[in-house]
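A.B. asks: Have a look at this fold, sequence not included:
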């Protein structure tokens, strides 16, 4: 029983915060995973550490204006990584000012509630395994392909975060040994080839020019690809090939049943998933890997919030 923590409808309420390189989202969430109130702020990813923290603090402040806030019993944070769940610190590759940043302590001081932290890829795995495309699978990789590339693993029917919470962080597997240096310190990482900014860079270098609105984002490249632009199509093919190589390697290592892919780049649909299937036929060659199923994530942009809420609900029992 959760009487002491029950929301106004009898269900325990938690707050969830989802921190990425582009946006910081927040929600009040009940024990069934329903988002009851939401808010969103842009991430000042190139700003100083305290400026980024200030943007994060605005999210719980927005949620606290809701009349149900007094019923909230814990806060779950899903953050771009790497993270260290034991220390409560974050070092997102796409937020340069945060290295070993004590995010959990800072948010706990603000809200005066228990706070727990998970990586954004693990949050996606939590959400999709709870009530999305990964439901029913015992061994699945869940990936987010957006400003960055992250991932989380479900092994033997349980989300597996690893000792620091970074297991499944597939975006920083090297798939090009002679590739470009990555901000993580590696070289030829999946993120540098498959993320939204990588798609936009490749298309720009190939001669694609923004339209009258000046938009040269991955979403704009997707529009050009749908119109048949060969450079834009090549950019998505390159992204899909990098993803296929990393997925096949992971599936070979831990014998996956399926992969679930979400995030802004996945919203391009067939532009990403059709070449991904084609390249998987090349890279996933062993018999026990060839049957790998590929699914589009079902929870969309809410997945990070649902996953962070799942972590908060676990924290309160």
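C.D. replies: Yep, it's here. Please read these numbers as outputs of a predicted model, since none were measured by experiment. Numbers count the residues shown, from 1 in each chain.

A.B. asks: Every contact and neighbour count from this point should use C-alpha atoms.
C.D. replies: Fine.

A.B. asks: Now stretch 309-317: buried residues?
C.D. replies: Neighbour counts using 16 or more other C-alpha atoms under 10 Å place 309, 310, 311, 312, 313 of stretch 309-317 among the buried residues.

A.B. asks: Which residues does it contact?
C.D. replies: Under the criterion C-alpha atoms under 8 Å, 6 or more residues apart in numbering, residues 14-16, 29, 31, 33, 73-77, 114-118, 126-127 lie in contact with stretch 309-317.

A.B. asks: Which of those fall in helices?
C.D. replies: Judged by DSSP state H, the contacts of stretch 309-317 include 126, 127 as members of helices.

A.B. asks: The residue nearest to residue 293 when sequence neighbours are not counted: neighbouring residues, count only.
C.D. replies: Leaving aside its sequence neighbours, residue 293 sits nearest to residue 258 (C-alpha to C-alpha, 6 or more residues apart in numbering; 4.4 Å). Counted with other C-alpha atoms under 10 Å, residues neighbouring residue 258 total 23.

A.B. asks: what's the answer for residue 185, then?
C.D. replies: Other residues within reach of residue 185 by the criterion other C-alpha under 10 Å amount to 9.

A.B. asks: now swap in residue 217 and tell me
C.D. replies: 18.

A.B. asks: Same check on the one 10 residues further on?
C.D. replies: Burial of residue 227 is recorded as 11 neighbouring residues (other C-alpha under 10 Å).

A.B. asks: what's the spacing between the helix or strand harbouring residue 281 and its chain's center?
C.D. replies: Under DSSP states H and E, the secondary-structure element containing residue 281 is helix 270-283. Computed by C-alpha atoms, centre = their mean, to the nearest Å, the separation of helix 270-283 from the middle of its chain amounts to 21 Å.

A.B. asks: Comparison target, given below:
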């Protein structure tokens, strides 16, 4: 049992979660607020301060040695700022400085949410024991993170591993990011559903047009639903193979809502991967579902805080 603790924040467009986490990754204290995503930046920050206030009210707070933040992106860890796409009031918002001020100058480590989930999967989940891994979150968007040489590789700004914006279709649809044919534009949940609807899939009487509904239709054998997942799988396979060829990973972990689709995603993904990952050093690449629960963002933010300080160590981070 480690005596040192770290605080963790997981900041998204829906909720702001906080925790005190020990060196074994156990969450000892929790706090949460809804994200006032459409309000001004100061209002969003007040919600963060309320979460920190709840944590600080715990008798364990005094043992917290650092604070890790996993935030929806883009983030800029070098500048300490965040500009989450779905929180318009925060653009180049000086989150690290504000959190330091609110916590009495605790050391703060900022990473993107994809990197945070990667840290959690590497510490305690499906990538445990792998020194070179890619972890992906496939849901409303497609994000990710890398572990290279046994260490989390966030990159200078905290965005390394952002596989959703690798282009896999040179003449593909324009992506909101400004490029064309990005993995996210083909493989994210809303894009899987959009493509199925455009090609003639009709939702059931409940009118559910989510990717989960398309997955259910694909499991029942609906050819358009199957084809939409196959196209998503192909895009993911191309992005994963490109990453593996570039940096030699031996496992790719897929989480997020779309990652929960099961065989309708993983079967065509593994087939497609064989078409793209052809060189000897990437042929044995494993593709597996994520294991961490909804706490992955918090556990990963804690892992980053534990790994950042020389005086604090986490087993296996």
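C.D. replies: Yes, it's here. No experiment lies behind these values; they were computed from the predicted model shown.

A.B. asks: Superposed, how do the two chains score by TM?
C.D. replies: Overall, the chain-to-chain superposition scores 0.86 on the TM-score scale (TM-score structural alignment, normalised by the length of structure 1); 309 aligned residues with a C-alpha RMSD of 2.5 Å.

A.B. asks: picking up where we left off before, so which of the buried residues of stretch 309-317 of structure 1 is the closest to residue 85 of structure 1?
C.D. replies: For residue 85 of structure 1, the closest of the buried residues of stretch 309-317 of structure 1 turns out to be residue 311, at 11.3 Å, with distances computed as C-alpha to C-alpha.

A.B. asks: what residue of structure 2 matches up with the closest one?
C.D. replies: The alignment partner of residue 311 of structure 1 in structure 2, by TM-score structural alignment, is residue 304.

A.B. asks: do you know how far that match is from residue 116 of structure 2?
C.D. replies: When distances are taken as C-alpha to C-alpha, to the nearest Å, residue 304 of structure 2 and residue 116 of structure 2 turn out to be 7 Å apart.

A.B. asks: Also residue 5 of structure 2?
C.D. replies: 17 Å.

A.B. asks: the more surrounded of those two?
C.D. replies: Relative neighbour count places residue 116 above the other of residue 5 of structure 2 and residue 116, with 33 against 28, counting by other C-alpha under 10 Å.

A.B. asks: In structure 2, which residues correspond to stretch 121-129 of structure 1?
C.D. replies: Following TM-score structural alignment, the partner segment of stretch 121-129 of structure 1 in structure 2 covers residues 114-122.

A.B. asks: And that stretch, how far out from the chain middle?
C.D. replies: On C-alpha atoms, centre = their mean, the centre of stretch 114-122 of structure 2 falls 7 Å from that of its chain.

A.B. asks: swap in stretch 284-300 of structure 2?
C.D. replies: 9 Å.

A.B. asks: Name the residues that touch it?
C.D. replies: Contacts for stretch 284-300 of structure 2 (C-alpha under 8 Å, 6+ apart): 8-10, 17-19, 21, 25, 27, 69-70, 113, 115-121, 124-126, 244, 249-255, 259-260, 266, 270, 277.

A.B. asks: Would you work out how far apart the start and end of it are?
C.D. replies: From the first residue to the last, stretch 284-300 of structure 2 extends over 27 Å; the measure is C-alpha to C-alpha.

A.B. asks: ditto for stretch 180-200 of structure 2
C.D. replies: Across its full length, stretch 180-200 of structure 2 reaches 24 Å between end residues, using C-alpha to C-alpha.

A.B. asks: Need the residue in structure 2 that's farthest from the chain's center.
C.D. replies: residue 205 (32.8 Å; C-alpha atoms, centre = their mean).

A.B. asks: now for the residue nearest to residue 293 of structure 1: what does it line up with in structure 2?
C.D. replies: Counting by TM-score structural alignment, residue 258 of structure 1 corresponds to residue 251 in structure 2.

A.B. asks: Filter the contacts of stretch 309-317 of structure 1 down to the ones in strands?
C.D. replies: Secondary structure from DSSP state E places 14-16, 29, 73-77, 115-118 of these in strands.

A.B. asks: Longest helix in structure 2, please.
C.D. replies: From DSSP H, the single longest helix across structure 2 is helix 223-247.

A.B. asks: Which elements pack onto the very next helix or strand once past it?
C.D. replies: Past helix 223-247 of structure 2, heading to the C-terminal end, the next element that is a helix or strand (DSSP H and E) is strand 251-255. Contact here means 3 or more C-alpha pairs under 8 Å, 6 or more residues apart in numbering; DSSP states H and E; on that basis strand 251-255 of structure 2 packs against strand 133-138, strand 286-289.

A.B. asks: Quick check: the gap between the residue nearest to residue 293 of structure 1 and residue 176 of structure 1.
C.D. replies: Counting by C-alpha to C-alpha, the gap between residue 258 of structure 1 and residue 176 of structure 1 amounts to 24 Å.

A.B. asks: Could you do residue 250 of structure 1 as well?
C.D. replies: Distance, residue 250 of structure 1 to residue 176 of structure 1, using C-alpha to C-alpha: 16 Å.

A.B. asks: So these two - more neighbours on which side?
C.D. replies: When neighbours are counted by other C-alpha under 10 Å, residue 250 of structure 1 and residue 176 differ, and residue 250 comes out ahead with 21 against 15.

A.B. asks: okay, now the closest residue in space to the more buried one that isn't next to it in sequence: neighbour count?
C.D. replies: Distance criterion C-alpha to C-alpha, 6+ apart; nearest residue to residue 250 of structure 1, sequence neighbours excluded, is residue 256 at 7.7 Å. Other residues near residue 256 of structure 1 come to 24 when the count uses other C-alpha under 10 Å.

A.B. asks: so who does residue 144 of structure 2 touch?
C.D. replies: 114-115, 117-118, 134-137, 160-164.

A.B. asks: just the residues you listed now: which is nearest residue 96 of structure 2?
C.D. replies: The closest of these to residue 96 of structure 2 turns out to be residue 115 (C-alpha to C-alpha; 16.8 Å).

A.B. asks: Having no further points to raise, I will conclude here.
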